[in-house]
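>>> Pasting a predicted model and its sequence here:
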Amino acid sequence: MLSHLTRVLLLVSTLASACTAEDWPRWRGPRGDGTWNGPQLQDVWPDEGLKTRWKTAIGAGYAGVTAVGERVYVMDRRTEPVEVERVVCFAAETGKPLWSHSYAVKYGDLDHGTGPRAAVTFSQDRLYCLGALGHLHCLDARTGDVLWKKHLVDDLGGRLPQWGFSASPVLFKDRLYVQPGGANGTAAMALDPRTGAELWRSLSDKAGYGTPIVIAHRNQHQLVWWTPSHIRGLDPADGKPLWNVPYEVTYGVSIATPIFQEGIVFVAGYWHGSRAIRLGERRTDAELTWEDTKLLRGLMSQPLYRDGHVYLLDKARGLTCFELATGKKLWDDGNRMTPRGRNPQASLVWTGREDRVLVLNSEGELILARLNSKGYDERARTKIIGSTWAHPAYAGRHVFARSDTALVCVELPVAGKATMPPQ
């Protein structure tokens, strides 16, 4: 039998593990790649579902949730009494509104004009927030006070894309990267995150919808930028183009954030499928290594990578696994994970155990599944919110999810959840 001291130490260890789970400070999590070092979760969930810690009303939007420390941040749009976009801060423990910042907007005939698309980016007690029409604000994360603001069209010379600005602001070292788009060298831009001053501008492509990534290849950094017409590599310091692979995307929907693994940049398009680009010895070396136009066609859902394999929500066949190096398809789930539809959507995140993934599908169902090269093994599923395309945030022992009407905090079923040991 375990001694009393041993049981107490196990209790402390369990609590410490849960409390040190990572925050969710930006789009796709701590590293921007859909991985979260959260607590190990139970494989069997209660029949009655998971406990909702709190639920609060918000406005509409597709913007993902950001959760850091004791606070949760989200963007939305309200139309009454006047039309505004908002950045709203809530207490993570209770859902109590702490502050909000709003500004007037006129969506007009903006396609899918529900609300903001981009997730709030948190860094050093500052928030970088981008609205659908191009309003960019740097706010004090504690108070919501405006530190500086810019407009991607009016101030930076960008061009509003058909479905609105969607790429979340990206921070790297002393640069804030935004995607105004436009024909005057404004497709990619770096700003000073402290002041909003322009540092450089580059390219003349239209604005895409996917968030760029910063990669390290052969001990040098590159900025990977996927526009509606090209997949490009830029120097993060000055915006100098390094390499370019043409890829014309129908309707300009370059949406999913690229993946970089094994020296390969991977992007997934809806109508014309996937592209894999291998980077070479020099920073300017890049070549198309394979493409697939029939079996690997993703849209909004972010693909996941692990151990040489990519997991992608294909528009027709559901969750699909393939080899990154070759594009060889290994399996699909036959649309089990999320319903087949015109625009299938699910947010996938690696968590806890090595092969476990948390999924929030478009029906508002939270799913725990085991993923590997052999198949999709669903362990648990429960509904936590209404229909949604927005990416949730995971922090501590909770998931924060939003729809067009509500923001919820739901307790995750932690494995070996601590109870006081018997005396």
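Cool, the structure landed. Numbers count the residues shown, from 1 in each chain.

>>> contacts and neighbour counts: CA atoms only from here.
Will do.

>>> helix or strand for V12, which one?
helix 4-19 (DSSP states H and E).

>>> So what touches whichever helix or strand comes after that helix?
Moving toward the C-terminus from helix 4-19, the next helix or strand (DSSP H and E) is strand 35-36. By CA atoms under 8 Å, 6 or more residues apart in numbering, the surrounding residues in contact with strand 35-36 are A21, E22, R28, G29, P30, V349, W350, T351, G352, Y394.

>>> let's bring in a second model and compare:
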Amino acid sequence: MSDGQLQTFPDTTASPAPSQLRLWPALVILGAWGLTQIWSLVGEPFPLKFFLTMLVSPAVAMVLLLVWWLFASRVRWNDRLLIAGTFVLVAMITVLVAGKNFPALALVLFAVPMVAVLWVGWLLLTYWLPWSVRKTGLILIFVVTGVYFSLLRVDGMDGNFKSTFNWRWIPTQEEKLLSELRSADPTPQNPEPNEAMELKVTDGDWPAFRGPHRDSRLTGTHIRTDWDTAPPKELWRHRIGPGWSSFSVIGSHLFTQEQRGGDELVMCYDTNTGKAIWEHRDATRFEEIVAGPGPRGTPTFHEGRLYAQGANGVLNCLDAATGKLFWSADIVKDSGATVPQWGFSSSPFICHGLVSVFAGGPDGKSVVAYHIENGDLAWTGGEGLQSYSSTQSAIMDEVEQLLISTNAGICALDPDTGKTLWAHHWPVEQARIAQPAILTSTDLLVGTGMSEGTRRLHVQKDGDQWKISELWTARVFKPYFNDFVVAGDDLYGFDGNIFMCIGLSDGKLKWRARGYGNGQVLLVAADNLLLILTEQGEVALVEAKPDHHKEVSRFKAIEGKTWNHPVIAHGKLFVRNAEEIACFELPLQESAPVSSPSAASD
């Protein structure tokens, strides 16, 4: 360099030339990811589609973007490392700060797609700005996005995997309940458990999950349908801890399960007032991102005792009148199973002095049964590692048996020994949830959500062997976590968020209707009516007729996402979700007297 001549250096603040910043691979990556999102909107959701579009595709897209940025963006190496390092650092800090309010899985679902779009979009739209500004903008995008998601809380998803968000400092419904309980008047206001009371099942009771016969069928009660002039009368409502249990009702005693902080509770409420009569606590908590915290199964009443299984596998036997613990068993320990992804959801079933539940253990330990008197393990049996269904009784071709529906198919077990009598292999990737339906002494229905449909099986005993034949399979009807009911020659139930009627003779669709979300249904057999509790907490009456869909009445019952099965007992309608519980007196036809709940429990 000669004297007086200034040395010049490259302008590091200038925007990279078009040949330097290669953006088109990033646009291709985002375009491919966008196609997966379009696919997610086509048709009904199912677990594999959800897994691929909501979890795998954004994660893969982000990995590819990082690969593009580091090896194909043509940006200077120090900037490549700075941006990639900032992204990784902010992501790690966000995971730590967000914690359980916004778990890592939820960040993949929601934060990663937002960052990917903002990253590429910022570079695409700011081509005219100096590179220093564009680089600083990327860093701010990462930081601001991380702070934003660190301040949020995901409060679960609905049946179509749409999420609910709140700021993390806003109390959850469970926290509001706990706060109210802490500040409540310490003077007992609740009914006292009656040590001398002997509870027995009488007409009008609802002693187990989906009723006396576990088929969501109400008999002997006639409901008026003119709710505009004679609406259901609200008797009481209050907050309740989260959980997806339904109810058992014996006289004036209402049993359910819920979560309160670190304790899982079996609760007994007074049907007339909603006041707690007794509670039983286990120091355990189950929680997952979709449904949230709380137990899933429904307590079962049998001969003065109450049997309840929690989401982590604790099976309790309690005095139904007082809540006193007789015995407790650990499903996980006795079966070698692991806690399922969505928690143990089986509602205990009593048969021949044994209580059975699904466990999902290996090596023939799919179902476990205990002696009801002392909780000693009686037998294990069956195959299938995944199920959110419950055991139920059936008499097929004059032989009593226990049915269980799992990811392996459906099998029948000897209720005394657990030995497999017969099995129909129909493997699926996801677990089955809906209960099988008994149609005749030889025919039954097995439903599979979101993929394979519903199958009618013919079961017949031939000497010492069982012959199982498939009559039809209807892929138009795919019950997932919504149980269906049978009325006459037809079934009524949910295929995703579509309510429909299917003929039992051939599995053909007769009609379908929207407007109920992913709800639950109960058959009022005496009036040929369907009582539907919608996912939005509304109660609707629909005619159970195969030739048309006709809704005759509807009212708003509770707030919040509602997946719990409704119950009608002694003229009262009981509904709940993870936020509140309510009781309504139904308008009944005068020709249908209702037994007195209080008298039934004496």
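Alright, I've got the coordinates. What you see is a predicted model, and the numbers here were worked out from it, not measured in a lab.

>>> before we move on, back to that, list just the nearest of the contacts of strand 35-36 of structure 1 to A167 of structure 1.
R28 (11.9 Å; CA to CA).

>>> who are the neighbours in contact with the closest one?
Contact partners of R28 of structure 1, counting by CA under 8 Å, 6+ apart, are G34, T35, H391.

>>> which of those residues map to contacts in structure 2?
Among the contacts of R28 of structure 1, the contacts conserved in structure 2 (both residues aligned by TM-score structural alignment, their matches' CA atoms under 8 Å) are G34, T35, H391.

>>> who wins for neighbours among those?
Greatest neighbour count in those, by other CA atoms under 10 Å, goes to H391: 30 neighbours.

>>> For that one, give its distance to R28 of structure 1.
Using CA to CA, to the nearest Å, H391 of structure 1 is found at 8 Å from R28 of structure 1.

>>> Helix, strand or coil: sort out Y251 of structure 1 for me.
With DSSP: H, G, I helix; E, B strand; the rest coil as the basis, Y251 of structure 1 sits in helix.

>>> And the corresponding residue of structure 2 for it, how far from L265 of structure 2?
Applying TM-score structural alignment, one finds that Y251 of structure 1 aligns to Q430 in structure 2. To L265 of structure 2, Q430 of structure 2 is 29 Å away according to CA to CA.

>>> And the match of Y251 of structure 1, how close does it get to S451 of structure 2?
In terms of CA to CA, Q430 of structure 2 sits 9 Å off from S451 of structure 2.

>>> swap in W39 of structure 2?
Per CA to CA, W39 of structure 2 is found 16 Å from S451 of structure 2.

>>> go on, P566 of structure 2?
26 Å.

>>> Can you get me a residue count around F90 of structure 1?
Neighbours around F90 of structure 1, by other CA under 10 Å: 20.

>>> My error: substitute V245 of structure 1 in the last question.
For V245 of structure 1, the neighbour count with other CA under 10 Å is 16.

>>> Confirm it sits in a strand?
Yes. Counting by three-state DSSP, V245 of structure 1 falls inside a strand.

>>> if I pick it, what's in contact with it?
H230, I231, R232, A286, E287, L288.

>>> Quick one: map I240 of structure 2 onto structure 1.
By TM-score structural alignment, I240 of structure 2 lines up with I58.

>>> Could you check how far the residue nearest to H135 of structure 1 when sequence neighbours are not counted is from P46 of structure 1?
The shortest distance from H135 of structure 1 to any residue other than its chain neighbours is 4.7 Å, reached at H151 (CA to CA, 6 or more residues apart in numbering). In this structure, H151 of structure 1 and P46 of structure 1 are 47 Å apart, going by CA to CA.

>>> returning to that earlier point: for S403 of structure 1, see how far away the match of I240 of structure 2 is.
From I58 of structure 1 to S403 of structure 1 the distance is 8 Å (CA to CA).

>>> same deal with R7 of structure 1?
In this view, R7 of structure 1 and S403 of structure 1 are 41 Å apart by CA to CA.

>>> Between those two, which is the more surrounded one?
S403 (26 against 16).

>>> That one contacts A63, correct?
No. Using CA atoms under 8 Å, S403 of structure 1 makes no contact with A63, being 9.5 Å away.

>>> so what sits against both of those two?
A390.

>>> Show me the subset of the contacts of V245 of structure 1 that structure 2 keeps too.
Retained in structure 2 from the contacts of V245 of structure 1, counting by both residues aligned by TM-score structural alignment, their matches' CA under 8 Å: H230, I231, R232, A286.
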